[in-house]
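# from the sequence below, what's the structure:
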Amino acid sequence: MKITGLTILKVPPSWVWVRIDTDRGISGLGEPYLEDHPEVVIAEVKRLEPLLIGEDPTQVERLWRKMYESGNGYRGGPVKMSAISGIDMALWDITGKAYGVPVHKLLGGPYQDRIKVYRACHDEPPYTVEPGMPYRPGPLAALTGTGAGEGASAQERMARSAETLAEWGFKCLKLHFGPSDSLAVAADLEDIVACVESVRRTVGRSIDIAVDIHNTHMSRALSLVKRMEPSGLLFVEEPLPLERIDLLRRVTESTPIPIAAGERWMGKWAFREALEAGAARG
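Below you'll find the predicted structure:
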């Protein structure tokens, strides 16, 4: 079986998929997506395509290495790794279909048959992607134009959003905040904690709440996680800048709240660094 071509599929409003076709009629799908940077990842997928044409798609590890080592010594980086990631998914998809088994069988079998799903929650009305939306290479927030609730406080707007999502049936919510990375701004910490407390009062204790503070400063992260402990959070995500793996242990050891990190780490080596630094906690 040989790879015959790659096709980019642009999915509204701004998502990207790649389909890999073969001479056996088996195709695989993957998602080579980098948030808010779809077009540059598409360009990288197209750059990698000639390396794959005529190759056996079931030789997944060899092709991964071939793509990773291409580019005159420039390895890694978010654009290249996102492109490789989507292609890698599609190769595994083809391999599973070729052998007639789900991909999880090739990776050691299922660990569990159910998984908790959360819904992102912001201080704006929840939205859904409507049929017929055009594809655009911009962030979803800029496309939806949701500005309802103006005049209400951030706490009220976020609580209202959480209440709607709970009515939709979601049992876990992740609250998103973009706190400043400047030490000169402290007032927004009070607002963040107030929003979390407001949501907890609104949905009660039967719904899990996680919080994403999007890579803030160390002192701010330490302050936030400590002040949010009474709200009984499922986890706090991305407390530090993605480059500061070396400092993550100080956050994990400062709080009983589980800390989630690694969303923007590219490749296995960053995770090894985190393990070696003692940043991960079971």
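# going forward, measure contacts and count neighbours with C-alpha atoms only.
Fine.
# quick one: secondary structure of residue 5?
Taking DSSP: H, G, I helix; E, B strand; the rest coil as the rule, one finds residue 5 in the strand state.
# so it makes contact with residue 20?
Yes. The pair residue 5 / residue 20 is scored as a contact, 5.9 Å apart, by CA atoms under 8 Å.
# who's more crowded, those two?
Neighbour count, other CA atoms under 10 Å: between residue 5 and residue 20, residue 20 has more, with 25 against 16.
# could you find the closest non-adjacent residue to that one?
Distances taken as CA to CA, 6 or more residues apart in numbering put residue 6 closest to residue 20, at 4.6 Å, once the chain neighbours are dropped.
# how much space between the one you found and residue 209?
Residue 6 sits 40 Å away from residue 209, going by CA to CA, to the nearest Å.
# between the two, which one's more packed in?
residue 209 (26 against 23).
# and that one, that one's in a helix?
No. Applying three-state DSSP, one finds residue 209 to be strand, outside a helix.
# ok now do it, which residues does it touch?
Contacts here follow CA atoms under 8 Å, 6 or more residues apart in numbering; on that basis residue 209 touches 172-175, 200, 232-235.
# out of those, which comes closest to residue 52?
Ranked by distance to residue 52 (CA to CA), the contacts of residue 209 are led by residue 174 at 38.4 Å.
# where does that closest one sit: helix, strand or coil?
Following three-state DSSP, we place residue 174 in the strand state.
# is it in contact with residue 118, as I believe?
Yes. Using CA under 8 Å, residue 174 is in contact with residue 118, at 6.3 Å.
# compare with the first, here's sequence two:
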Amino acid sequence: MTDPSPHAESLRGQIRITAIKALQPQQGATLIKVETDAGVYGIGPCHGSGPSVRAAIEGLEGPRLPHLGLIGKDPLAIDVHFHNLFYAYPQRGRVMGVLSAIDIALWDLAGKVLGQPVCRLLGGPFRDEIRLYSHCPGGDHLSQDEWKQRADQLQADPYGFSAYKVDIHHVLRAHMQEYVPSIGPREARDIAKAYELAREALGDDIDIIVHCHNELDLPSAIKTAKAVEPIQPLYLEDPLAPEFGDAWMALRRTTRIPLLTGENLALAEGALPFLQSQAVDSLQPDLIN
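Take a look at the predicted model:
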């Protein structure tokens, strides 16, 4: 596709959306593609499989509320489209991710039409660089040899990551978000040992994030926090169910570890009570939500 920026003036007010498609790569998130009659398109990532995302798109473009469909509309009316689709589906569930992906795709498309990076359309870049972390793979998290191998691999990584996210379900030998009974003394000992081995292998210059995937009840979250406190994690991430509640405040009072959440919150409204109550130290929103 040729760069549309020289034709931005002629496209404004005339370009129209012709199709919304769900593309399923072999790896990674499903991609939503918003196409136009000018040959310009936008891409937005989305959780969920291709068939489920296509079904959601068909619902959004279906006969229930045909006047809110995007086909034939101006792709630059981004806020209008998001407002209409958002309030058309009060029981949003997984549709929220599709709406977000369409919104991202429209912003991507707008940047191409206007010949500007999207960050500039949103007010300009705030930082020149951000810190990134690497994600620990599976395996035996109670094996000292495997932790040495992970540390060697991280040290050899050309990107120079200085933080490492380690998922608790690997320590518990469970699948992610599989039901796990409340953590007892044995599980707490395994958690303490696994993260102690991680600290020994990685050293003090690599920060460790303890990731819980919103899987724990309050007693288990408190036990987990106490088990990993000696290694001084950078964060305890998503220890409780994503929705704000009294449990978050109770956990806040029992641990000195910085708390992190956000990837499963929808919109700014989902994050607001965490900010108002200072229940967490940092937010890590997932733009797809």
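# thinking again about what came up before, which of residue 174 and residue 118 of the first structure has more neighbours?
residue 174 (22 against 15).
# against residue 29 of the second structure, how distant is the residue mapped onto that one from the second structure?
The equivalent of residue 174 of the first structure in the second structure is residue 165 (alignment by TM-score structural alignment). When distance is defined by CA to CA, residue 165 of the second structure is 20 Å away from residue 29 of the second structure.
# how about the closest residue to residue 106 of the first structure other than its chain neighbours, secondary structure?
Once flanking residues are discounted, residue 106 of the first structure sits nearest to residue 96: 7.3 Å by CA to CA, 6+ apart. Under three-state DSSP, residue 96 of the first structure falls in the helix class.
# quick one, what contacts residue 96 of the first structure?
Residue 96 of the first structure is in contact with 102-103, 106, counting by CA under 8 Å, 6+ apart.
# which of those sits closest to residue 44 of the first structure?
Among the contacts of residue 96 of the first structure, residue 103 lies closest to residue 44 of the first structure (CA to CA), at 25.3 Å.
# just the helices in the stretch 101-250 of the first structure please.
Counting by DSSP state H, counting those that start in this stretch, one finds helices in the stretch 101-250 of the first structure at the ranges 103-106, 140-144, 154-168, 187-203, 218-228, 248-252.
# so what's the gap between stretch 170-178 of the first structure and the chain middle?
13 Å (CA atoms, centre = their mean, to the nearest Å).
# same question, stretch 24-38 of the second structure
18 Å.
# now swap in stretch 112-122 of the first structure and tell me
Averaging C-alpha positions (CA atoms, centre = their mean) puts stretch 112-122 of the first structure 13 Å from its chain's average.
# which positions within it qualify as buried?
Under the neighbour-count criterion of 16 or more other CA atoms under 10 Å, stretch 112-122 of the first structure has 119-122 buried.
# do the same with stretch 207-227 of the second structure
Buried residues in stretch 207-227 of the second structure, counting neighbours by 16+ other CA under 10 Å, are found at 207-218, 220-227.
# repeat that for stretch 154-169 of the second structure.
154, 161-169.
# may I see the residues you listed arranged in JSON lines, with distance to residue 107 of the second structure as well?
Below are those laid out as JSON lines (distance: CA to CA, whole Å):
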{"residue": "154", "distance to residue 107 of the second structure": "35"}
{"residue": "161", "distance to residue 107 of the second structure": "30"}
{"residue": "162", "distance to residue 107 of the second structure": "31"}
{"residue": "163", "distance to residue 107 of the second structure": "31"}
{"residue": "164", "distance to residue 107 of the second structure": "31"}
{"residue": "165", "distance to residue 107 of the second structure": "30"}
{"residue": "166", "distance to residue 107 of the second structure": "33"}
{"residue": "167", "distance to residue 107 of the second structure": "33"}
{"residue": "168", "distance to residue 107 of the second structure": "36"}
{"residue": "169", "distance to residue 107 of the second structure": "36"}
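# closest to residue 101 of the second structure among those?
Looking across those and measuring by CA to CA, the closest to residue 101 of the second structure is residue 165, at 25.5 Å.
# surely that closest one meets residue 136?
Yes. Residue 165 of the second structure is in contact with residue 136 according to CA under 8 Å; the separation is 5.8 Å.
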